[in-house]
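> predicted model and sequence follow; I will ask about them next.
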Amino acid sequence: MAQIQPFKAIRPASDKASFVASRSYEEYTKDELKSVLRYNPFSFLHIINPGFKFEKNISGKERFKLVHNRYLEFLEDNIFQKDGKPCFYLYQIGKGSFKTRGFFCACSVQDYQEDIIKKHEDTIQRREQLFANYLDTVGFNAEPVLMTYEDDPSVSSILEREMNRDPEYHFTTTDKVGHKLWKIEGPAVVKELQTIFMTKEALYIADGHHRSASSNLLANKKKSLNPKHTGEEAYNFFMAYLIPESEIKIYEFNRMVKDLNGFSKNEFLIQLDEFFRIEKKEEGLYKPTQKHHFSMYLDGEFYSLYLRKTVYQFTDALSELDTHILYQTILEPILGIHDLRNDKRISYGFGKHNLIRMKESIDKGEFAVGFSLVPITITEIKAIADAGLVMPPKSTYIEPKLRSGLTIYEF
């Protein structure tokens, strides 16, 4: 049964929260990053980009140590403050009519090991070890693992009740997203939430597979070095943001391939005919609307590809996944893409206007062919995780994307 723990978060002072909170480091362009670092001294980006202070790009162990130093400076300057008692932290994100809410907590490494916390993506051992070393050096985690649970009216009722109080933070970021955060600190309500989650058989990782795997790796290391290990130490847990299934938003990744693997256009279409009924679409942009149905852009034209279910075998949850079907029927056998993660001939795109961007890239000659899919559902994610299977890389782009630096978990 799922264990969740309150924790004493390191948080921005209330008057600085809007300045501290940052998007994921990878989301900034070079110009944006330089601007934030130059004009916002409170940004969390100063901590994770410590070389800016010295006008130098710093990497590896040296960077990890400097991240720790910048973190200590934020504490010394009271930009960050530590809560006096363990809490859960209710956090709501909203833009326009869309709102999503969940809460920060500490989840158990033991639950991860025992598959109560379920995964649907593979991790790369090198990246696991790198991030585990980073966590060990800096001593904190500022990016929670996004996890989901089956909608529960009792949890919703508690969160709605807690939202009747004034929030600790209430601000809007430049992307017009509103942010609110409340502390859940009453012993009775903390125990109530813990009891509810003890009845849940599973939590599902939506985003953050490497972060959770690295936390597990670090916990095993610290356990082996601690002769007085009890299981209650902070390193036995990692920060997570729990959100009900209905509030997870899942988007698709398009696939674009640089060449047709030596085939001419007509030869390629003939190869596709084995597994797909192919129809050329006369209208403009064309996007699929159902499972096992793909959109393809090739040589200035859109095609619909309908899977021939009489020749394709469904054997398990993975075999029914559209990203896997595309790999098994086109990407690997025809286009020769064997390593979806590392092959430089394939690229991925996501976002509201990505079909347009895919078409433009192919029209410019940057790629030869592109494929669009319908988004994978939370039901499919759970089926993969429950079966102990692994999705192909870039199967899902999941929101919400959380700001870094609002709550920090120390080891």
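Yep, it's here. Numbering: from 1, shown residues only.

> C-alpha only now, for contacts and for neighbours.
Noted.

> run a quick neighbour tally on K281.
Burial measure for K281: 15 neighbouring residues, criterion other CA atoms under 10 Å.

> give the contact list for it.
Contacts were defined as CA atoms under 8 Å, 6 or more residues apart in numbering; by that measure K281 touches 301-304.

> now do D322
Applying CA under 8 Å, 6+ apart to D322 gives the contacts 291-292, 373, 376.

> among these, name the buried ones.
Neighbour-count burial (16 or more other CA atoms under 10 Å) is assigned, among those, to 292, 373, 376.

> reformat those as TSV; add distance to L203.
Converted to TSV, the buried ones among the contacts of D322 look like this (distance: CA to CA, whole Å):
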residue	distance to L203
H292	28
L373	27
I376	18
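
> list just the nearest of these to N220.
Using CA to CA, I376 is the member of the buried ones among the contacts of D322 that lies nearest N220, at 33.4 Å.

> now the closest one: which helix or strand?
I376 is part of no helix or strand when elements are defined by DSSP states H and E.

> I'd assumed E252 was in contact with it.
Yes: under the contact definition of CA atoms under 8 Å, I376 touches E252, with a separation of 6.8 Å.

> who touches both of these two?
Listed contacts common to I376 and E252 are 395-396; contacts here mean CA under 8 Å, 6+ apart.

> not counting its neighbours along the chain, what's nearest Y397?
In space, and not counting its chain neighbours, Y397 is closest to Y251: 5.0 Å by CA to CA, 6 or more residues apart in numbering.

> let's bring in a second one:
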Amino acid sequence: MAKIAPFRALRYNAEKIADLNNVMAPPYDVISPALQGELYQRDPHNVVRLILGKTDEKDTEADNRYTRAAQDFSQWRQEEVLTRDAEPSIYLYDQEYPLENGEVVVRQGFMALTRIEDFSSGMVKPHEKTLSGPKTDRLNLTRACGANFSPIFSIYSDPCCALESLSRKERERAPDVAVTDDDGVKHRLWQLSDPDQIAKIRSLIDNKPLFIADGHHRYETAINYRNEMREKHPDYSGKELFNYVLMYFSNMDDKGMLIFPTHRLVHGLQSFNLPELLDGLKTYFEVEAADFNPLDTTERRRVRERLQEKGKQAHALALFSGGGKVYYLTLRDESIMDEFFDEKSPKALRTLDVSILHRLIFEKLLGIDPEAQEKQTNLKYVKNFDEPFESVVSGEFQAAFLMNPPRMSEVRDVANAGEKMPQKSTYFYPKLLTGLVINPIEEDETITE
């Protein structure tokens, strides 16, 4: 199944960088223009200049965000701001973060290279659709720089947590890198170069399928880049670095592996009418109205808790459209969803909460077609539980739909069935930090067995 390999990472040189916190960044696709500017100011060597450089109206084919990233990348290596580890290694990577109830949890994982597999092989399984724009963007960056700057986030199943037990002793020593991001998440990295330890880790992963949790665009970009490089090198052996990609691996059965919900905000619907929507919803859902003060943080917490409780028993959503009421929507019968899917579609896909919301409510009742959903013409996706209420109260949005997160088993079952979940179905928190390790795709090097 999955084939992984150690690699010689490029890492920031602590002798050149006074504070490593100032050169790290979140993944490129969550960086707002405001944050991009802030990261630029933190340190002239912040990794944002590589993964999401600023654009300029004077950009040309010879001078643009990709060519500037390549120039910075080359210069930082020459100046030894980035230095390469001497030995092929696997990098243990833990993230410690607090939950909303105050409990502190740790998600354990590691980073290594993995052999790029076509999805048809069944060895690497996606669960989300991708868009052409981001893939073109990432491919241009990979061509220009010849490197993987951010790891793809994958999960595997190991109820025995064998790898966590195997690496426990390594994690007892002081980490090689310890930084804290803007959300207060603590990131710790250990370089593991012992060949025997690496061999044991490889043997544990080699027989497992991998599920992409985050980074679908980057993985498909890696496939496209590999294919381009194979055309340039028709005598390839399969061990060249372009046949592999940087990946983070974490156990879906670990207690620190959690999925958070992504809520939906609706705006710009000319025909939106709450009473009519509620009448339509009552055909398919048990609708329970509750008095609610959206400005009261205690009441917002109670809404979240009540939605979670309802979600344990059935498929439940919550609707807020102002007016001092919140509505809990509980699907009457799962068979209702058969109307919206081909009979060959797996039950795991038909009965996802997000499928119920997108197919039944957005498409059928509100008339937001799939194209408008994909383009986010009338939708906005938000992670924070408080933001939807504030956005509706302000009048900027017409309604908010509050979600429970999908279960890990649902993600696995949809991926195993070869299906894709609706857009923004999963939110694996915390996000992986970019800047801890970089994989240079050197054309004259091969994988170490």
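Looks like it arrived, so ask away. Here the structure is a predicted model, which is why all the values come from computation and not from measurement.

> re the thing from before, between the contacts of K281 of structure 1, which is nearest P50 of structure 1?
Using CA to CA, F302 is the member of the contacts of K281 of structure 1 that lies nearest P50 of structure 1, at 47.0 Å.

> aligned counterpart of the closest one in structure 2, please.
Applying TM-score structural alignment, one finds that F302 of structure 1 aligns to V326 in structure 2.

> ok so that match is a helix residue?
No: V326 of structure 2 is assigned strand when assessed by DSSP: H, G, I helix; E, B strand; the rest coil, not a helix.

> is it in contact with L319, as I believe?
Yes: when contacts are counted by CA under 8 Å, V326 of structure 2 is listed as touching L319 (5.8 Å).

> going by distance to V190 of structure 1, which of the contacts of K281 of structure 1 wins?
The nearest one, if we look at these relative to V190 of structure 1 and count by CA to CA, is S304, at 51.6 Å.

> number of nearby residues for the closest one?
S304 of structure 1 is surrounded by 21 other residues when neighbours are defined as other CA under 10 Å.

> how about E128 of structure 1?
Residues within reach of E128 of structure 1, counting by other CA under 10 Å, total 21.

> tally of neighbours for the match of F302 of structure 1?
Other residues within reach of V326 of structure 2, judged by other CA under 10 Å, total 20.

> what's the answer for S35 of structure 1, then?
Using other CA under 10 Å, the number of residues around S35 of structure 1 comes to 11.

> which strand or helix spans it?
Taking DSSP H and E as the criterion, S35 of structure 1 maps to helix 30-39.

> just checking, E73 of structure 1 is part of a strand?
No: judged by three-state DSSP, E73 of structure 1 forms no part of a strand; its state is helix.

> that one maps to what in structure 2?
Taking TM-score structural alignment for the superposition, E73 of structure 1 sits opposite Q75 in structure 2.

> distance between the helix holding S35 of structure 1 and the chain's centre?
Its chain's C-alpha centre lies 24 Å from the corresponding centre of helix 30-39 of structure 1 when counted by CA atoms, centre = their mean, to the nearest Å.

> how close does that helix sit to structure 2?
Once fitted to structure 2, helix 30-39 of structure 1 is off its aligned match by 3.7 Å on average (mean CA distance after the TM-score superposition for structure 1).

> can you name the next helix or strand after that helix?
Scanning forward in sequence from helix 30-39 of structure 1 by DSSP H and E, the next helix or strand is helix 45-48.

> mean shift between that next one and structure 2?
By mean CA distance after the TM-score superposition for structure 1, the fitted helix 45-48 of structure 1 averages 3.1 Å away from its aligned residues in structure 2.

> got the contact list for that helix?
Outside helix 45-48 of structure 1, the residues that touch it by CA under 8 Å, 6+ apart are 22, 25, 36-37, 52, 67-68, 70-71.

> of those residues, which pair is most distant in space?
Taking CA to CA as the measure, those reach their widest spread between V36 and H68, a distance of 20.0 Å.

> which single one of the contacts of helix 45-48 of structure 1 is nearest to M163 of structure 1?
Checking the contacts of helix 45-48 of structure 1 one by one against M163 of structure 1 (CA to CA), the nearest turns out to be S22, at 23.6 Å.

> give the contact list for the closest one.
Applying CA under 8 Å, 6+ apart, the residues contacting S22 of structure 1 are 43-45, 403-405.

> what about N69 of structure 1, how many residues nearby?
Other residues near N69 of structure 1 come to 15 when the count uses other CA under 10 Å.

> confirm it sits in a helix?
Yes: secondary structure assignment (three-state DSSP) places N69 of structure 1 inside a helix.

> picking up where we left off before, hmm, L373 and the residue nearest to Y397 of structure 1 touching each other?
No: shown here, Y251 of structure 1 and L373 do not form a contact pair, counting by CA under 8 Å, at 9.6 Å.
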